[in-house]
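Chemist: got a structure for you, letters missing:
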């Protein structure tokens, strides 16, 4: 059987950008705003790289008896905000952005976020950035968006740090790519435990973008992101184990385990890797450890092909004579 080689260390599909940015994803809102219930699924969003991570484990909404936290009502929350409480101002902004306890009003959302931002509140600065980015409640202004998200990042906001890293990594919104800045901000966010930033940091160390190549450090950060359930990182760690990279002992069964987790989460590259392995169609196929399973191979290759994965389509046609639809 003709063998098909998966991506190697020079071009591992460590998708931080491709998986999210291609769908017009959104900037993430600040994680440390206490009223997390309002952050998740907020309508006042920022079009760019980070919406998917609103569903990141560890950043999910925290159930509360009241969506207004200890304030109990929007009226009391507003009173605190009017009294100069920056955190309350952020919450009022989020309430107006989502329309919780009050009629949705983006202009008021922007106004209250700016009040908090002017008090050097990171969450307020991050929301202001989002308003400028999308033109919600204020005229769209990309330079202002970048300025405010940078302020939020400098104030320690982990999501803002990741947002900047991804922006510089991809060169979004007319901002020139800057690999060193991408690495700088990714490292900041990764050290605060952000799984997507950890995944990006692993990519930087793997490819030498913004930092000297280091497979061991790439594996280290990819493992951290994988442990938090990041599908792309799980897939990447599968490749590390399958090929014995980054100081890891080759373990194809461990690779299969990781690929399956990522594949079940919808990662097309993991689906392709899993299907190819079950088909015995990759260079590191080990018949003593992996039992060929053509039904499983077909299932996972089809799932990848259904997502537009070209190599999965080619493999399906070659092995199973299935002409995948475009």
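Modeler: Great, that's in hand. None of the values given here were measured: they were computed from a predicted structure.
Chemist: For the rest of this, base every contact and every neighbour count on C-alpha atoms.
Modeler: OK.
Chemist: What is the neighbour count of residue 93?
Modeler: 32 (other Cα atoms under 10 Å).
Chemist: And the strands in the stretch 1-150 of the chain, which stretches?
Modeler: In the stretch 1-150 of the chain, the strands defined using DSSP state E, counting those that start in this stretch lie at 26-27, 46-47.
Chemist: Quick check: which of these is nearest to residue 312?
Modeler: strand 26-27 (28.4 Å; Cα to Cα).
Chemist: Off-centre distance for that closest one?
Modeler: Offset of strand 26-27 from its chain centre (Cα atoms, centre = their mean, to the nearest Å): 10 Å.
Chemist: before we move on, what about stretch 115-127?
Modeler: Distance, centroid of stretch 115-127 to centroid of chain: 23 Å (Cα atoms, centre = their mean).
Chemist: Then stretch 245-258?
Modeler: 23 Å.
Chemist: Tell me where the stretch 51-200 of the chain has helices.
Modeler: 74-82, 86-98, 106-117, 122-134, 142-154, 158-170, 179-191, 195-207 (DSSP state H, counting those that start in this stretch).
Chemist: for these, which one ends up most surrounded?
Modeler: Mean neighbour count (mean count of other Cα atoms under 10 Å) peaks for helix 122-134 among the helices of the stretch 51-200 of the chain, with a mean of 30.
Chemist: Which elements pack onto it?
Modeler: With contacts taken as 3 or more Cα pairs under 8 Å, 6 or more residues apart in numbering; DSSP states H and E, helix 122-134 sits against strand 46-47, helix 86-98, helix 106-117, helix 142-154.
Chemist: Of all these, which one comes closest to residue 304?
Modeler: That would be strand 46-47 among the helices and strands packed on helix 122-134, by Cα to Cα, at 26.5 Å.
Chemist: rewinding a little: same list (the helices of the stretch 51-200 of the chain) but as JSON lines, adding distance to residue 271.
Modeler: Converted to JSON lines, the helices of the stretch 51-200 of the chain look like this (distance: least, Cα to Cα, whole Å):
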{"stretch": "helix 74-82", "distance to residue 271": "46"}
{"stretch": "helix 86-98", "distance to residue 271": "36"}
{"stretch": "helix 106-117", "distance to residue 271": "41"}
{"stretch": "helix 122-134", "distance to residue 271": "34"}
{"stretch": "helix 142-154", "distance to residue 271": "35"}
{"stretch": "helix 158-170", "distance to residue 271": "25"}
{"stretch": "helix 179-191", "distance to residue 271": "26"}
{"stretch": "helix 195-207", "distance to residue 271": "19"}
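Chemist: then this one, side by side with the first:
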């Protein structure tokens, strides 16, 4: 059942009253309500923000209609809101429209050229997801000619904003194509940064790099900690590596490695949609 003509129209016309806290604006109120799963309050706050001209409010409304959170799923309403907010240059909406064209979803025909154009606009606006996605198009030659230099430049832009996939992609590319110690060091640094956010791939690859530095006790302890954390996060090769390392380590060293793993606190990273 389509609800664009009823619920969404009422929301966008401002016919639903929205209480605004004294300390925060509608967007912040909406996010807090959303995190608490108070979807009615979230929808009203986002609608208030969108009605006041804040594109971010329209973007979050679109997400709610797309995912059916607090409302019935309505692809038409979601796409219309994405397009409206994209017209104002809102980067996350541009990236979402690009993904629709790339995948061919929500009633939008697959079109790699359109995807490239929307990704380009969002990437120029600084959206790290769009920077990575556009880099992938250049890397694979979809919607554009292959351009590895352009792909790497975009991956680096995204990685500079701690985009996890970009960090891991660059780490893998530098590791695979390493022609010098400097290339291997770049790979290690990218994986290490990913590991700091608790990513399984970054943790596992950092463990491998740790062992490459030597087979002494300190390196074994550090590698065990990394493999342990990677295994806990579901890396497919980490558990075997952890077992092999456990079998050759002294009990005191294992105790220290496990204590260090227990004390690990991942950095938080904000990912766009």
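Modeler: Perfect, I can see it now. In this text, all values refer to a predicted model and were calculated from it rather than measured experimentally.
Chemist: Turn the helices and strands packed on helix 122-134 of the first structure into CSV, columns for distance to residue 261 of the first structure.
Modeler: Shown next, in CSV, are these (distance: least, Cα to Cα, whole Å):
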stretch, distance to residue 261 of the first structure
strand 46-47, 28
helix 86-98, 33
helix 106-117, 39
helix 142-154, 32
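Chemist: who touches residue 98 of the second structure in this structure?
Modeler: Shown in contact with residue 98 of the second structure (Cα atoms under 8 Å, 6 or more residues apart in numbering): 114, 115, 116, 117, 118, 119.
Chemist: Map residue 77 of the second structure across to the first structure for me.
Modeler: Alignment note (TM-score structural alignment): residue 77 of the second structure maps to residue 108 of the first structure.
Chemist: where's residue 64 of the second structure relative to residue 10 of the second structure, distance?
Modeler: Distance, residue 64 of the second structure to residue 10 of the second structure, by Cα to Cα, to the nearest Å: 15 Å.
Chemist: quick one: contacts for residue 43 of the second structure?
Modeler: Counting by Cα under 8 Å, 6+ apart, residue 43 of the second structure touches 30, 61, 64, 70.
Chemist: you'd agree residue 142 of the second structure is up against residue 110?
Modeler: No. Assessed by Cα atoms under 8 Å, residue 142 of the second structure is found out of contact with residue 110, at 11.6 Å.
Chemist: Tell me which residue of the first structure lines up with residue 167 of the second structure.
Modeler: That one, residue 167 of the second structure, aligns with residue 198 by TM-score structural alignment.
Chemist: Apart from its neighbours in sequence, what residue is nearest its match?
Modeler: residue 190 (4.7 Å; Cα to Cα, 6 or more residues apart in numbering).
Chemist: The one you found touches residue 202, doesn't it?
Modeler: No. Judged on Cα under 8 Å, residue 190 of the first structure makes no contact with residue 202 at a distance of 9.9 Å.
Chemist: picking up where we left off before, measure the match of residue 77 of the second structure to residue 291 of the first structure for me?
Modeler: Where residue 291 of the first structure is concerned, residue 108 of the first structure sits at a distance of 61 Å (Cα to Cα).
Chemist: Repeat that for residue 191 of the first structure.
Modeler: Distance from residue 191 of the first structure to residue 291 of the first structure, by Cα to Cα: 40 Å.
Chemist: Kindly reformat the strands of the stretch 1-150 of the first structure as a markdown table containing mean neighbour count and distance to residue 20 of the first structure.
Modeler: Below are the strands of the stretch 1-150 of the first structure laid out as a markdown table (neighbours: other Cα atoms under 10 Å; distance: least, Cα to Cα, whole Å):
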| stretch | mean neighbour count | distance to residue 20 of the first structure |
| --- | --- | --- |
| strand 26-27 | 26 | 9 |
| strand 46-47 | 22 | 11 |
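Chemist: In CSV, list those strands along with distance to residue 155 of the first structure.
Modeler: Shown next, in CSV, are the strands of the stretch 1-150 of the first structure (distance: least, Cα to Cα, whole Å):
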stretch, distance to residue 155 of the first structure
strand 26-27, 17
strand 46-47, 19
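Chemist: Looking at those, spot the one closest to residue 218 of the first structure.
Modeler: strand 26-27 (24.8 Å).
Chemist: What range does the closest one cover in the second structure?
Modeler: Taking TM-score structural alignment, strand 26-27 of the first structure hits no residues over in the second structure.
Chemist: Equivalent analysis for stretch 218-232 of the first structure, please.
Modeler: Counting by TM-score structural alignment, stretch 218-232 of the first structure sits on residues 187-201 of the second structure.
Chemist: can you give me how far the matching stretch is from the chain middle?
Modeler: Distance, centroid of stretch 187-201 of the second structure to centroid of chain: 14 Å (Cα atoms, centre = their mean).
Chemist: What's residue 227 of the second structure aligned with over in the first structure?
Modeler: Match for residue 227 of the second structure (TM-score structural alignment): residue 259.
Chemist: Who are the packing partners of whichever strand or helix holds its match?
Modeler: Using DSSP states H and E, residue 259 of the first structure maps to helix 252-264. Counting contacts by 3+ Cα pairs under 8 Å, 6+ apart, helix 252-264 of the first structure is packed against helix 231-243, helix 268-278.
Chemist: Okay then, goodbye and thanks.
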